[in-house]
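> predicted coordinates and the sequence they were generated for:
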Amino acid sequence: MVSLARVSDLNELITLASRRFIETITQIQFSGALHGDGLVRVVLTGGGAGIGLLKELARLDAAAEAQSESFPTLRVDWSRVHIFFGDERNVPVSHQDSNEGQARDTLLKHISIPEGNIHGYGLNGQDLDEAAAEYEKTVRRHAPDGFDLHLLGMGGEGHINSLFPHTDAVREKEKLVMAVKDSPKPPAERVTLTMPAINSSGRVWLLVAGAEKASAAAAVMRSAEAVDWPAAGVGGTKETVLFLTDDAATELG
C-alpha cells in the first residue's frame, strides 16, 4: 500500500523528504539495519527532486557539524552508509549526464563517507551487458538482502530508474540489473536496477513534482499495471511513500 505525503511545492517536498531521510537513516542505524550489521544501504536518484534532496542533505549535514559542540543535533553517520544508484547513463562520472557525478557534486564530496562505500556503475562507453552483470555482482555482494531505502524520481509516463513502459526492462522478473540500449529518453544507453531490485528494499520513496506527472501519480495511487505505469509496480517491504506536490496531485480526486 502506498502512503501519500502531499506537499504544496517542490521546496516543501525537499524539506520534508530531507528531514524524514535523516530521521529514518539514524533510526535504522540505532535500531538495526536490514542486514543486521549496522550498515544502511541507500539507493540515490537523479532528477530535480532527487538532486534537490541531496543538496539539502549536504546543507543540513554541514549545519549539524557546525553546531555539534554547542547544540548537538540528529546527524547521519555516513561512515555506516553504503550508496548505490538506481540507474546510470553510459557516460563517465565527469559527464554532466552522470547520475553518480551529480550525486558526488551535490552531496557525496561534502560529507564524511568512505570512497569504498560508494558503489557506482563505472560506465565509460563499455559493453552494457558486461557492466550490468558486474553491477549485479556488486549489489549481491554489498546488499545481499536488499536496500534499506530506495529513492526514486518519476517521469511523466511513469518511468522510474531506466524502466520505461512496455519495455523488456520493466518486465524483468529475476535479474537485479539490466542493460538498456534503446531508452526512449536520451541518452539511449543506460544500465538500471530492475523492479526485483527496487522491491527488495525495506523502504521505497517516490519524489514527484510537476503537473505533467499528475496522470502517473494517479496511476501509482490506484495500483495500475506496472507494464503501463512502471512507478505503480514499486513496493517496499516496510513502507512505500509517494511524496507529491499539489500540482502533481490534480488527478487524485
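Happy to help now that I have it. Numbering: from 1, shown residues only.
> alpha carbons only for contacts and neighbour counts from here, please
Fine.
> any idea how far residue 110 is from residue 246?
According to CA to CA, to the nearest Å, residue 246 and residue 110 sit 31 Å apart.
> apologies, that question was intended for residue 221.
36 Å.
> go on, residue 82?
According to CA to CA, residue 82 and residue 110 sit 15 Å apart.
> who's more crowded, the two?
residue 82 (22 against 15; other CA atoms under 10 Å).
> so how far is the strand or helix carrying the more buried one off the chain centroid?
Here residue 82 sits within strand 81-85, counting by DSSP states H and E. Centroid separation for strand 81-85 versus its chain: 10 Å, with CA atoms, centre = their mean, to the nearest Å.
> same thing with stretch 236-246?
When distances are taken as CA atoms, centre = their mean, stretch 236-246 is centred 12 Å away from the chain's centroid.
> likewise stretch 83-97?
Centroid separation between stretch 83-97 and its chain, computed with CA atoms, centre = their mean, is 13 Å.
> what does it contact?
Here stretch 83-97 makes contact (CA atoms under 8 Å, 6 or more residues apart in numbering) with 41-45, 98-102, 117-126, 128, 150-152, 161-162, 187, 189-193.
> which parts of the stretch 151-253 of the chain are helices?
Per DSSP state H, counting those that start in this stretch, the stretch 151-253 of the chain carries helices over the ranges 168-171, 195-198, 214-221.
> got TSV for the ones you listed, with mean neighbour count too?
Shown next, in TSV, are the helices of the stretch 151-253 of the chain (neighbours: other CA atoms under 10 Å):
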stretch	mean neighbour count
helix 168-171	20
helix 195-198	24
helix 214-221	22
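> which one, of the ones you listed, ends up nearest to residue 143?
Comparison of the helices of the stretch 151-253 of the chain against residue 143 by CA to CA identifies helix 195-198 as nearest, at 10.1 Å.
> how far does that closest one sit from its chain's centre?
From the chain centre to the centre of helix 195-198 is a distance of 12 Å (CA atoms, centre = their mean).
> give me the most central residue, this structure.
residue 151 (2.6 Å; CA atoms, centre = their mean).
> ok, and here's another one to check against it:
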Amino acid sequence: MSALVEVHDSSDALATAAAGELLSRLADLQSAGGVPTVGLTGGSIAEAIHRELARLSPGSDVDWTRVSVWFGDERFVAEDSPDRNVAQARAAFLDAVGATQVHSAPASDQVATVDESAEAYGRDVREHAAGGFDVLMLGIGPDGHVASLFPGHPALEAVDAIAVGVPDSPKPPPARVSLTFEALARADAVWFVASGEGKAEAVARALADDGSISETPARGVVGTTETLWWLDRASASRL
C-alpha cells in the first residue's frame, strides 16, 4: 500500500489541516461508540498541531475524556522536566481540552532505570491499548529516525517487545523509551508530520522506492489501512 502525501503551503497550514482531520477522525470513531486510541509525537510541528487542537477542539464533537492518548517515545528525565513529550503535550493542549486517559513512560524520578520505564510502559500498552492505535502521529528526524529508533541502533532489532529502553540516544537527552517497530506497526493510520528544509532529505529517503530501514528507520513504519505524510513545501522540496 503506497503512502499518501499531503503538501501544504506552510507549516501553519499543515498544522491546521492535520488538527482538523484528527478531530474529524476522533469524532467519527466516538460517534460509532468507540474510545479512540491515539499516539502523539514531539517536535516543533507536533507542538503547532497541538496548539491547533486546543484552538479547534471547543468547536468539535470530540469528548477528550473518551480518547486514550499515548506517545511513540519519551525522554527518560524527571517528571517535571519540560523535555518530556507528555509535559509539552499537556501544556499545549491536553490539559486545556480535559484529556484524562493520558499514558506515558515513567519518568526518571519514578523508576530506577530506563529499562524499567520501558517495561512498565509496555505493560501499560498491553493492558490498555492491546488493540493498537487508531491514529499514530510520528515525526522524522533529519537523520531519518522515528520515535527514538535511530539509524544503525540495536533498538531497531528489538523483537517480542512493546517498548525498549534507549540509554545512548545520539540526540539529547541520551536516555529514552521508545515503542518498537512491532508496536508501531499496530496502527490503523500512521501519520508522519514534518516541516522545514532540514527534514527534506530524510523525507525523500523515507519515501524513496529503494533504501534500508537501518539507514532510515522511518521507512519501517506503515499503517495497516493508511500511511499519510503531512508536509509543508520546504520538507517536501526534495520529493
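Cool, the structure landed. None of these values were measured; they are calculated from a predicted model.
> related to what we said a few turns ago, in the second structure, point out the residues matching the strand holding residue 82 of the first structure.
Here strand 81-85 of the first structure aligns to the second structure at residues 67-71, judged by TM-score structural alignment.
> in the second structure, what residue spans correspond to strands?
Applying DSSP state E to the second structure gives strands spanning 4-8, 37-40, 68-71, 73-75, 101-102, 133-138, 163-166, 176-179, 187-194, 226-232.
> trace residue 164 of the second structure over to the first structure, please.
By TM-score structural alignment, residue 164 of the second structure lines up with residue 178.
> neighbours around that match, how many?
Number of residues near residue 178 of the first structure (other CA under 10 Å) recorded here: 26.
> check contacts around it.
Counted by CA under 8 Å, 6+ apart, residue 178 of the first structure has contacts 129, 132, 133, 169, 191, 192, 193, 194.
> at 6 Å what do you get?
132, 191, 192 (CA atoms under 6 Å, 6 or more residues apart in numbering).
> so how far is residue 190 of the second structure from the equivalent of the first one over in the second structure?
Same thing as residue 132 of the first structure. Superposed on the second structure with TM-score structural alignment, residue 132 of the first structure falls opposite residue 118. Applying CA to CA, the value for residue 118 of the second structure to residue 190 of the second structure is 22 Å.
> can you check residue 7 of the second structure too?
Separation of residue 7 of the second structure from residue 190 of the second structure (CA to CA): 16 Å.
> neighbour count winner among these two?
Neighbours per residue, other CA under 10 Å: of residue 7 of the second structure and residue 190, the larger number sits with residue 190, 26 against 18.
> buried only: go through the contacts of stretch 83-97 of the first structure for me.
Buried residues within these, counting neighbours by 16 or more other CA atoms under 10 Å: 41-45, 98-102, 117-123, 128, 150-152, 161-162, 189-193.
> setting aside sequence neighbours, what's the nearest residue to the counterpart of residue 231 of the first structure in the second structure?
Mapped onto the second structure by TM-score structural alignment, residue 231 of the first structure lines up with residue 218. Excluding the flanking residues, the one nearest residue 218 of the second structure by CA to CA, 6 or more residues apart in numbering is residue 146, at 5.1 Å.
> now check the first structure for the residue matching the one you found.
By TM-score structural alignment, residue 146 of the second structure lines up with residue 160.
> residue 133 of the second structure too?
Using TM-score structural alignment, the partner of residue 133 of the second structure in the first structure is residue 147.
> what number of residues lie near that match?
Residue 147 of the first structure has 28 neighbours, counted by other CA under 10 Å.
> wait, doesn't it sit right on residue 41?
Yes - contact criterion CA atoms under 6 Å: residue 147 of the first structure and residue 41 qualify, at 4.9 Å.
> sorry, back to before: now the residue nearest to residue 218 of the second structure: how far from residue 221 of the second structure?
For residue 146 of the second structure relative to residue 221 of the second structure (CA to CA), the value is 8 Å.
> show me which of those two is the more surrounded one.
With neighbours defined as other CA under 10 Å, residue 146 of the second structure and residue 221 compare such that residue 146 has more, 27 against 23.
> count the residues that sit near the aligned residue in the first structure for residue 180 of the second structure.
For residue 180 of the second structure, the aligned position in the first structure is residue 194, judged by TM-score structural alignment. By the criterion of other CA under 10 Å, residue 194 of the first structure has 25 neighbours.
> my guess is residue 194 of the first structure meets residue 179, correct?
No - look at residue 194 of the first structure against residue 179 with CA under 6 Å: they stay out of range, at 9.8 Å.
> max-length helix in the second structure?
Ranked by residue count, the top helix of the second structure under DSSP state H comes out as helix 11-31.
> now residue 129 of the first structure. Nearest residue, chain neighbours left out?
Setting aside the residues directly before and after it, residue 129 of the first structure is nearest to residue 179 in space (CA to CA, 6+ apart), at 5.5 Å.
> check residue 224 of the second structure too.
In space, and not counting its chain neighbours, residue 224 of the second structure is closest to residue 188: 4.8 Å by CA to CA, 6+ apart.
> any idea how far the one you found is from residue 222 of the second structure?
9 Å.
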